[in-house]
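Colleague: return a 3D structure for these sequence lines:
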Amino acid sequence: MLLDTSARGAFIIAPTPFLPDGALDLPSTARMTERYLGMGARGLTILGIMGEAPKLDQAEAIQFVRQVLDVVAGAVPVVVGVSAPGFAAMRALTAEVMALGAAGVMIAPPPFLKGDDGVVNYFAQASEAVSPAPWVLQDFPQANGVFMGTGAIQRIAADERCVMLKAEDWPGLDKISALKAAMAAGSMRAIPILGGNSGLFLPEELNRGADGVMTGYAFPELLVELCEKGPTETAWDRFEAHLPLIRTDNQAGLGLAVRKHVLARRGIIAHSTARAPAPKLSDKARAEVDYLLSRIARRDPIAAELA
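Modeller: Have a look, this model is predicted:
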């Protein structure tokens, strides 16, 4: 199953589970994958920023990808992050994961790029490096400092191997509207736009025409419902119950620790371990997260077991 421009809905970004000693936790990987499929994920994304990809060696990365793909067994597309400082590493990882059965890869620009021409030229070369794999363009200037205007994105999306935009610019709602208008007018090749940022603006993004979300908030059921049913009044009420935790989850640096703590509390992964160097929750921070979980449990049955 190759990724194409028909993709829609909630693509859940999965963390990389580790044992307390920092080794890969493959049983947790299998359980996590099964749970995400059971929650209605339309796709999975692995080895991104949340997946701690730079902390894995090549053999570990392939071992993790293989475990996820074995469990998925073609049920949904699996996208693998392959961003790297150089094209040789990107090319090698792409070849291996596509041979294993990945649906496509995701590429973010390196932090040194300047200007629209520099960005567009980089992605032209990156596209050749991962060819013939379909790929997702990640627009996340908060992480890499590279701003891509709508004109640059339109030029990049003219490459037919680019089959999706992960839109994480902030503020980015008007950008989504502008890109969707360009698609409707025929001045941009139509590709799906999926939001990110822990789902912080997901209802608004859907109202602006986004086709789904690609993020790893620890209650994927919420993301699935919003994408499948739209931001109805009932869905808004449920979303607002989660907003304080989504805000906490979206903190730069600490967000990974928050997310893994919640996933461990839910039994989706066995341990909240992040591989060093990694942020850790202080006792006070952990208590604050647990309090937010107790508040969600009062309003949303999916958190009832955490009350």
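Colleague: could you use CA atoms for every contact and neighbour count after this?
Modeller: Will do.
Colleague: and the helices in the stretch 151-300 of the chain?
Modeller: Assigned by DSSP state H, counting those that start in this stretch, the helices in the stretch 151-300 of the chain fall at 173-185, 202-207, 220-229, 233-249, 255-265, 283-299.
Colleague: now for the last one, which elements pack on it?
Modeller: The one in question is helix 283-299. Helices and strands touching helix 283-299, by 3 or more Cα pairs under 8 Å, 6 or more residues apart in numbering; DSSP states H and E, are helix 233-249.
Colleague: strands of the stretch 1-150 of the chain, start to end?
Modeller: Listed in chain order, the strands of the stretch 1-150 of the chain (DSSP state E, counting those that start in this stretch) span 9-13, 43-46, 78-81, 104-107, 135-139.
Colleague: what's the most buried one of the helices of the stretch 151-300 of the chain?
Modeller: helix 255-265 (a mean of 23; mean count of other Cα atoms under 10 Å).
Colleague: quick one on the thing from earlier: what's the closest of the helices of the stretch 151-300 of the chain to residue 277?
Modeller: Nearest to residue 277 among the helices of the stretch 151-300 of the chain is helix 255-265 (11.8 Å), distances taken as Cα to Cα.
Colleague: who touches that closest one?
Modeller: Helix 255-265 is contacted by residues 15, 50, 216-218, 248-249, 269-274, 279-281, 286, 289, 306 when judged by Cα atoms under 8 Å, 6 or more residues apart in numbering.
Colleague: in ChimeraX, select just the buried ones from those.
Modeller: In ChimeraX, this line selects whichever of these come out buried by 16 or more other Cα atoms under 10 Å:
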select :15,50,216,217,218,248,249,269,270,271,272,273,274,280,281,286,289,306
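Colleague: to check against the first, give me the structure of this:
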Amino acid sequence: MLPVLPTPFTEAGAVDPEAMAGIVDFALACGVDGVVFPGFASEVDELTAAERATLLKVVVTRVGKRVPIVAGASAPTAAEAISHCREALANGIRHVMIQAPKSVGATTEAVSAFYGEIAAAVPGIEIVLQNAPAPRGSDLKPEAILQIVGANPAISYVKEETLPSGLAISAIAAGKPEHLKGVIGGGGARYLIDEYNRGACGAMPAVELADIHVAIDRAYRSGDIDRARDLYMRTLPLLVIQFNFRMAFTKHVLTRRGVLTNQVVRAKVPPMDALDVAEIDAWLDACADLMTVDAREPMLAGGV
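Modeller: Just a heads-up that it's a prediction; the model follows:
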């Protein structure tokens, strides 16, 4: 489980490094296997380069060496992506997640050349190829992904989140070249069991239910599929609602759980009214026994 961390803001709308440290603490206390920042769920399109850099340093400092960090490096151009990759390396991060921008086109040759240019400019990085659905992503087909990966040894993982993702994950896992270490699921963990059944090696959901997602992962890997399915079914209503409200939902839940003190978002997401909030809170109450981390209590005494 490698959750994508949200970007916290102050009431005035500035990025909040102190709150960012609290989010990292929460994720680590939940037992995650790594963290991702920034990604789509981080409102990355609403951040300046300086804000990204500031918060990435907070993540690196707070995590220390405890779990791997995947730095988001997607950008409108290869030159900008290269800059993000170099910044990640300067922070000791080797894994970068990159979605090919629409500006390079959607042909296999163009996308492959885009990743090749980045790898050549930043030796030593390991790329997570993010394949998001249209209209945001390129919606690449599995055969195209396999050709792109085959031509680019620096691509060590694929994050597959086109819909439906199942057949694509099966095809990529079955045809992957030796240097591809695995396929990671997306879609906010809404299809987690199916993704794991098809060979996904992990998932990158949002962070607000990280302790439950970790429990699903551990149950599945231990062979207790019934337990994994039960946990999945109990959280699915929340994930369905999260699909509509995205970062606003994440920040509401994190506020409820004591991780954040406000729900300020910059991204243009649908507003939640009182009935939406009441429904979310009812489902949170129904899952309260599964939430093993209480952010209102000290979580990582003596943290980095």
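Colleague: ok so, going back, make JSON lines out of the strands of the stretch 1-150 of the first structure and add distance to residue 261 of the first structure and mean neighbour count.
Modeller: What follows is the strands of the stretch 1-150 of the first structure, written out as JSON lines (distance: least, Cα to Cα, whole Å; neighbours: other Cα atoms under 10 Å):
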{"stretch": "strand 9-13", "distance to residue 261 of the first structure": "16", "mean neighbour count": "28"}
{"stretch": "strand 43-46", "distance to residue 261 of the first structure": "18", "mean neighbour count": "25"}
{"stretch": "strand 78-81", "distance to residue 261 of the first structure": "23", "mean neighbour count": "27"}
{"stretch": "strand 104-107", "distance to residue 261 of the first structure": "26", "mean neighbour count": "26"}
{"stretch": "strand 135-139", "distance to residue 261 of the first structure": "26", "mean neighbour count": "24"}
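Colleague: which one of those strands lies closest to residue 208 of the first structure?
Modeller: Nearest of the strands of the stretch 1-150 of the first structure (Cα to Cα): strand 9-13, 14.6 Å.
Colleague: next, the angle helix 220-229 makes with the closest one.
Modeller: With axes from the mean of the first three to the mean of the last three Cα atoms, to 10 degrees defining the directions, strand 9-13 of the first structure sits at 160 degrees from helix 220-229.
Colleague: what's stretch 82-98 of the second structure aligned against in the first structure?
Modeller: Across the first structure, the stretch matching stretch 82-98 of the second structure (TM-score structural alignment) is residues 91-107.
Colleague: so what's the gap between the matching stretch and the chain middle?
Modeller: For stretch 91-107 of the first structure, the gap between its own C-alpha mean and the chain's C-alpha mean amounts to 16 Å (Cα atoms, centre = their mean, to the nearest Å).
Colleague: again with stretch 146-161 of the first structure
Modeller: 19 Å.
Colleague: which residues sit in contact with residue 200 of the first structure?
Modeller: Residue 200 of the first structure touches 243, 246, 247, 250, counting by Cα under 8 Å, 6+ apart.
Colleague: ok, residue 2 of the second structure next?
Modeller: Each residue near residue 2 of the second structure by Cα under 8 Å, 6+ apart is listed here: 32, 33, 34, 35, 36, 202, 203, 204, 205.
Colleague: and the first one, what pairs with it in the first structure?
Modeller: When the two structures are superposed using TM-score structural alignment, residue 32 of the second structure falls opposite residue 41 in the first structure.
Colleague: so that match sits right up against residue 226, yeah?
Modeller: No: with contact defined as Cα atoms under 8 Å, residue 41 of the first structure does not reach residue 226; the gap is 11.8 Å.
Colleague: tell me how far stretch 143-152 of the first structure lies from the chain's centre.
Modeller: From the chain centre to the centre of stretch 143-152 of the first structure is a distance of 18 Å (Cα atoms, centre = their mean).
Colleague: with stretch 203-218 of the first structure instead?
Modeller: 11 Å.
Colleague: likewise stretch 68-80 of the second structure?
Modeller: Using Cα atoms, centre = their mean, the offset of stretch 68-80 of the second structure from its chain centre is 13 Å.
Colleague: what's next to that stretch, contact-wise?
Modeller: 33-39, 56, 60, 81-82, 84-85, 88, 93-104, 114, 117-118.
Colleague: would you turn the helices of the stretch 151-300 of the first structure into TSV with distance to residue 79 of the first structure?
Modeller: Formatted as TSV, those follow (distance: least, Cα to Cα, whole Å):
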stretch	distance to residue 79 of the first structure
helix 173-185	22
helix 202-207	20
helix 220-229	17
helix 233-249	22
helix 255-265	19
helix 283-299	29
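Colleague: now residue 87 of the second structure. Nearest residue, chain neighbours left out?
Modeller: Leaving aside its sequence neighbours, residue 87 of the second structure sits nearest to residue 53 (Cα to Cα, 6 or more residues apart in numbering; 7.8 Å).
Colleague: trace the one you found over to the first structure, please.
Modeller: Matched to the first structure by TM-score structural alignment, residue 53 of the second structure sits across from residue 62.
Colleague: go on, residue 284 of the second structure?
Modeller: Correspondence of residue 284 of the second structure to the first structure, assessed by TM-score structural alignment: residue 293.
Colleague: ok, now which ones touch the nearest residue to that match once chain neighbours are set aside?
Modeller: Spatial nearest neighbour of residue 293 of the first structure, excluding adjacent residues (Cα to Cα, 6+ apart): residue 306 at 6.7 Å. Going by Cα under 8 Å, 6+ apart, residue 306 of the first structure touches 265, 266, 293, 294, 297.
Colleague: how about those residues in JSON lines, adding distance to residue 35 of the first structure?
Modeller: Output for the contacts of residue 306 of the first structure, formatted as JSON lines (distance: Cα to Cα, whole Å):
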{"residue": "265", "distance to residue 35 of the first structure": "14"}
{"residue": "266", "distance to residue 35 of the first structure": "11"}
{"residue": "293", "distance to residue 35 of the first structure": "19"}
{"residue": "294", "distance to residue 35 of the first structure": "22"}
{"residue": "297", "distance to residue 35 of the first structure": "19"}
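Colleague: surely residue 140 of the second structure touches residue 131?
Modeller: Yes: counting by Cα under 8 Å, residue 131 is a contact partner of residue 140 of the second structure at 6.5 Å.
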